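Participant: just coords:
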């Protein structure tokens, strides 16, 4: 009994309401919140990265010179989709090429000074900024026949007051002339890709960070 009594005196006892116990509890809580916040922050980045979508250009038609029998032009196909930063375009083609060009070269079907050029037959191009991207075929005569594409990438946080998100060509870029197969620019359809999960994760992370700072 004396030895047990001696050990009891040697083992420190933390009263549940002592200042040392309160500090220990606060330290453990902050550590757990910090770990959870770090994990969820990394998870949110992974979810946002995974939310990027790959579009098959013109679906089953692929990237080729229009014959006039297609059910839609390339720009009509683009108008039916919502494009966001980090989305990618997959161009599938044979004996052809994909040129990324300026708006002026798009209008003129000028293939002599591209921003980027691809001819591997299966090109994946990442949309890395908001705004307009212009693509044409590098084969002679293909662009004039309608093998060209304008893609508008949405801004990450569009203004809440904007009632209409339909893409519009700048007045100076309205296609015209004979032989242009993409003269019409229809309104956006209702097919939208929303990354709702990432917003909830970000909000949850913000809550945990707040708990970490003030608990």
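Facilitator: Thanks, I have it. This is a predicted model, so every value here is computed, not measured.
Participant: C-alpha from now on. contacts and neighbour counts both.
Facilitator: Fine.
Participant: Tell me the span between the first and last residue of stretch 62-75.
Facilitator: Chord length of stretch 62-75, first to last residue, is 13 Å (CA to CA, to the nearest Å).
Participant: take a look at this one as well, against the first:
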């Protein structure tokens, strides 16, 4: 039979996991460029069209550092002109994760202006989190298009679904219940 301290620790852990789990799936991870990653041949503008990014999401840049880094630009003018000389942040690891922590528009481009001019740039319009927890949606971002055909706002990826999350949550809950029961009877 478990000691009171062990049982309290187990029940506390189970409570934390089961109450926090529904919120863990609220963010969406977007791999920029899809399977091709951050590359001139991946057509970033096409990839980003129709995506909706929300506060709390993360965008992943996967690229070859031999072809340059990813820079974040402050102004739309710099983004449109591919003026990468005055970036506000540089990502240089080859796999970089950028947290979208606030609403607004963010601009990313290749650190090499010639690659930026070939389309290796991304404008991200970060929207407020959805009111309904556990849901993700993909809406049209035509209202964000500025007619330049270069890039559209981004995000929540249609590849995320609440169904696999619900199944994982149920599995985790059953596993914890079974573990607690086994621990209790031993």
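Facilitator: Yes, it's here. These numbers come from a predicted model, not from an experiment.
Participant: For stretch 172-182 of structure 2, list every residue counted as buried.
Facilitator: Neighbour-count burial for stretch 172-182 of structure 2 flags 172-173, 176 (criterion: 16 or more other CA atoms under 10 Å).
Participant: Next, please give the residue ranges for the strands of structure 1.
Facilitator: All strands of structure 1, identified by DSSP state E, fall at 54-56, 88-92, 98-101, 116-118, 122-126, 131-137, 148-153.
Participant: which residues in structure 2 does the third one match up with?
Facilitator: Per the alignment by TM-score structural alignment, strand 98-101 of structure 1 matches residues 70-73 in structure 2.
Participant: want to throw the strands of structure 1 into a markdown table with distance to residue 31 of structure 1?
Facilitator: Formatted as a markdown table, the strands of structure 1 follow (distance: least, CA to CA, whole Å):
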| stretch | distance to residue 31 of structure 1 |
| --- | --- |
| strand 54-56 | 39 |
| strand 88-92 | 39 |
| strand 98-101 | 49 |
| strand 116-118 | 49 |
| strand 122-126 | 39 |
| strand 131-137 | 42 |
| strand 148-153 | 41 |
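Participant: With structure 1 overlaid, report how far the match of strand 98-101 of structure 1 is off on average.
Facilitator: When structure 1 is overlaid, stretch 70-73 of structure 2 sits 0.9 Å from its aligned residues on average, using mean CA distance after the TM-score superposition for structure 1.
Participant: circling back to that earlier point, out of the buried residues of stretch 172-182 of structure 2, which are inside helices?
Facilitator: Members of the buried residues of stretch 172-182 of structure 2 lying in helices (criterion: DSSP state H): 172-173, 176.
Participant: Between those residues, which sits nearest residue 49 of structure 2?
Facilitator: Checking these against residue 49 of structure 2 by CA to CA gives residue 172 as the nearest, at 35.4 Å.
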